[in-house]
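S.K.: what follows is a protein structure lacking sequence information:
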C-alpha cells in the first residue's frame, strides 16, 4: 500500500499535469516493450515498435526492466518538454547515479557502459541523452498525437470532477485502486510506502502507458507525483489509413531522407555536420537532403554566426506523426527558429 499523507496546504496544491509527460511515457513504454506480445492495447504497437528500434535501445531496456524498480532520474519532473527532461537526465550528479543504479538487479550492472554511467562519465551521459531522443522520436513520435488525445480526454474528466466536487472528489475518482480516506490517499501498491507531502502538494500525471495501477517515485524526497492510467477506454495506438508509418514514410521520402527528417525532429536543432556524423553519411549528402526538405517546408534552417541549424517544421512534424495534412497551418514564409539550447553535463 502507498499511503500519501496530506495537510490542508497540500490539498490546495493538488494539480493535474498539463499534458502527457515525455519522460514518463518513454519509461512506461519501455516497460510495455518487455510485456506480452498479445497485450490487449500494447500488442500491435509493441510489434511495430520492436521493428523500429536500433541496437542502442538496449541501454534503455537495461535501465527500465518491465517489472520492478527503474531509476527515478529517468523521470525528472512533471510538465517538462522532451529536451528539458533529457537535459535533466544528462545533468544528474554522480552520487545520485550510483545510489539509484545500485537498486537495479545485479545482472544489469555487468555491462561496461553501466559502470561508466554510474561514474557520470560525460560521453556516456551524452550517449544516454541521444538514445532517449531517438527512442522517443522513432517509437513515440508518430503516435504522440493519439497519446496526447487520450491524456487530454482524461484531464477533461478529472477537471469536471474538480469543478463539481472539489479536490476530494478529484482524488477519489482517479482510479479504482485509489481510495481517499482523509487525510490519506491510499493506493494499492506492491510494497508498503508512506509519502508525507509536507506542504509540497501533489502533481497527478495521467499516462497512456501506465497500466494496471498508479505509480510514484521511489525517493520520497523528490517532488511528489502520482502517475496513473489515463486510457480508460483502452484506445490502441493503431494507425489509420491516412497515417504514413515508418515503411511508407521511407518509400515516400527515401530511406536516408526519412532518417534525416527523423533525426532533425529528435534533435530539436542540429547542424549539418552533426547530422552527417550521426547518420553515417557524407556532409554533401546531408546538405543535399536538408536543402530538398527545406524547399518542401519540412524543415526550417537558420544561420547563427557561421553555423546553420536545422529544426523540423510543423508540416514535417505532422508528416512524422502521421497527422492529416489539413491539420497543419503552413505559414507562407517559414519563421526562423530560435537558437537551440545546447545540452551539457553539469554537476548536481
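M.R.: Looks like it arrived, so ask away. Owing to the predicted nature of the structure, the values given are computational and were not obtained by experimental measurement.
S.K.: make it CA atoms for all contacts and neighbour counts henceforth
M.R.: Noted.
S.K.: so residue 151 versus residue 14, what's the distance?
M.R.: From residue 151 across to residue 14, the span is 18 Å (Cα to Cα, to the nearest Å).
S.K.: show me which of those two is the more surrounded one.
M.R.: More crowded of residue 151 and residue 14, by other Cα atoms under 10 Å: residue 151, with 24 against 19.
S.K.: packing partners of the helix or strand harbouring residue 264?
M.R.: Assigned by DSSP states H and E, residue 264 belongs to helix 255-267. Packed against helix 255-267 by the contact rule (3 or more Cα pairs under 8 Å, 6 or more residues apart in numbering; DSSP states H and E) you find helix 122-135, helix 245-253, helix 272-279, helix 283-295, strand 307-312, helix 314-321.
S.K.: okay, the angle between the shortest one and helix 283-295?
M.R.: Which is strand 307-312. 50 degrees (axes from the mean of the first three to the mean of the last three Cα atoms, to 10 degrees).
S.K.: show me what counts as buried in strand 307-312.
M.R.: Across strand 307-312, burial judged by 16 or more other Cα atoms under 10 Å covers 309-312.
S.K.: and for the first one?
M.R.: Neighbour-count burial for helix 122-135, with 16+ other Cα under 10 Å as criterion, is recorded at 122, 124-126, 128-135.
S.K.: neighbouring contacts of that helix?
M.R.: Residues outside helix 122-135 that contact it (Cα atoms under 8 Å, 6 or more residues apart in numbering): 26, 53, 56-57, 59-60, 82-83, 86-87, 89-90, 113, 116-117, 263, 266-267, 344-345.
S.K.: for comparison:
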C-alpha cells in the first residue's frame, strides 16, 4: 500500500487541474492494453487504424516502454487549472536534454532499445523534437475529435469538488476520489500499490481527473514539476457512449417522473440542453423545462463554459441516483 502523508498545510494546498498531456498518456495505455481498458473499446476500434498509419513509433515507444515507467517530463504538473496542449508542449520542449535522455532510458532499462529510443542517447534534441511532433499528430487524430466532451467531464469534476470543498472544507477534496484511495485524516492510502511511505516535500498535490484513466489511479511522486494523482472523474464511463446507456431505476422514475429521472441519470456526465434533448429525443424546450425544475430542486447545477451552459448533477443529485440506475446492456464504452 502506498501511503501519502499530509500535514495541515499540505491539505490547504491541494488543487485540481485538467492536463491534455495526461490524457495523451492515459489514452495511449487504453489503446495498447485492451484487456485492462475494455471500457474504451469503440474508441480504440476507431483510432487504431489511424494511429497505425500515422507514424507514431517514437511516441508510443516512449510512453509504452517495457519497464512500465512513463517519463515524468511527458506530464508536467499544470501551472494553471486548464492548460492547452500547446502550453504543455512548450514545457516539454524546455526540458533539460540530459533529463530527457535519462528518463527515456529508464523506460527501457533492461530491454533492447529500438532505434527510436536509442536516438535519445546520441541526439536527445532531435529525439525530443520528433516526439513532440508525434504527440501533436496523435492528439489531432485520437483526442481532438472528442476533446470537448473530455474537457467537459473534467470541468464538471473540478467544479463539483471545488464546490464541495467550499461547503465542507478542504478535506472533502480527498474523500471519495476512487475506490482504491482511502483518506484517514492524516494520509491518503492507495491500495494495490507497492508498499511505500511518500511525503509531498513541500510540493502542493495536484489532483488531475483524466477521462482516459479508466479504472486506475496513477501517481507522480518525484517529478521536478510537482506531485500529482491522476484519477477517473465521475461520469467518465458514459463520456462518449450512447446517450441512453443507463436507464433510470423504477424508484427514481416514480419519485421524479420518467423523463426527469432520465435527464438526471443522463447527467452522470455533464451536458448542454441540446445534448440532453438529442440523447433523450426531446424537444429543446422540453429538455430546458426539466433541467430548470431539477436545478430549482437542487439536483443539478449549471456551469458556464464559454457561451454555453453545461448541466451536471449536484452532490444531492448524486446521492439520489446512487444505486438507482439500472445496469446497461454492457460495459460503458467510448
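M.R.: Sure, I can see it. Note that the coordinates shown come from a computational prediction; the quantities given were computed from them, not determined experimentally.
S.K.: follow-up on the earlier one: for the helix holding residue 264 of the first structure, buried residues please.
M.R.: Applying 16+ other Cα under 10 Å to helix 255-267 of the first structure flags 257-267 as buried.
S.K.: would you check the span in the second structure matched by that helix?
M.R.: Counting by TM-score structural alignment, helix 255-267 of the first structure falls onto no part of the second structure.
S.K.: between helix 122-135 and that helix, find me the angle.
M.R.: Angle of helix 255-267 of the first structure versus helix 122-135, following the same axes, to 10 degrees, is 110 degrees.
S.K.: check the offset of helix 255-267 of the first structure from the chain's centre.
M.R.: Computed by Cα atoms, centre = their mean, to the nearest Å, the chain-centroid distance of helix 255-267 of the first structure equals 18 Å.
S.K.: against residue 153 of the second structure, how distant is the residue located most distally from the centre of the second structure?
M.R.: Distance from the centre of the second structure peaks at residue 122, with 34.5 Å (Cα atoms, centre = their mean). Counting by Cα to Cα, the gap from residue 122 of the second structure to residue 153 of the second structure is 41 Å.
S.K.: just to revisit the earlier point, adding distance to residue 177 of the first structure as columns, could you present the helices and strands packed on helix 255-267 of the first structure in JSON lines?
M.R.: Below are those laid out as JSON lines (distance: least, Cα to Cα, whole Å):
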{"stretch": "helix 122-135", "distance to residue 177 of the first structure": "31"}
{"stretch": "helix 245-253", "distance to residue 177 of the first structure": "36"}
{"stretch": "helix 272-279", "distance to residue 177 of the first structure": "45"}
{"stretch": "helix 283-295", "distance to residue 177 of the first structure": "49"}
{"stretch": "strand 307-312", "distance to residue 177 of the first structure": "41"}
{"stretch": "helix 314-321", "distance to residue 177 of the first structure": "33"}
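S.K.: between these, which one is nearest to residue 202 of the first structure?
M.R.: Set against residue 202 of the first structure and scored by Cα to Cα, those come closest in helix 122-135, at 26.3 Å.
S.K.: now the angle between helix 272-279 and the closest one, please.
M.R.: Using the same axes, to 10 degrees: helix 122-135 of the first structure against helix 272-279 is 80 degrees.
S.K.: which SSE is immediately downstream of helix 122-135 of the first structure?
M.R.: From helix 122-135 of the first structure, the next helix or strand downstream (DSSP H and E) is helix 144-173.
S.K.: quick one: secondary structure of the residue mapped onto residue 205 of the first structure from the second structure?
M.R.: Counting by TM-score structural alignment, residue 205 of the first structure lines up with residue 208 in the second structure. Using DSSP: H, G, I helix; E, B strand; the rest coil, the three-state assignment for residue 208 of the second structure comes out as strand.
S.K.: got it, and residue 311 of the second structure?
M.R.: Judged by three-state DSSP, the three-state class of residue 311 of the second structure is strand.
S.K.: same deal with residue 18 of the second structure?
M.R.: From three-state DSSP, the assignment for residue 18 of the second structure is coil.
S.K.: number of residues surrounding it?
M.R.: 28.
S.K.: just give me the match in the second structure for residue 130 of the first structure.
M.R.: The equivalent of residue 130 of the first structure in the second structure is residue 133 (alignment by TM-score structural alignment).
S.K.: roughly how far does that match sit from residue 126 of the second structure?
M.R.: 11 Å.
S.K.: and what of residue 278 of the second structure?
M.R.: The value you get for residue 278 of the second structure to residue 126 of the second structure, if Cα to Cα is used, is 47 Å.
S.K.: over to residue 33 of the second structure?
M.R.: Taken as Cα to Cα, the span from residue 33 of the second structure to residue 126 of the second structure is 29 Å.
S.K.: who's in contact with stretch 200-212 of the second structure?
M.R.: 4-6, 10, 13-19, 22-23, 26-27, 30, 77, 150, 153-154, 157-158, 221, 226-233, 236, 239.
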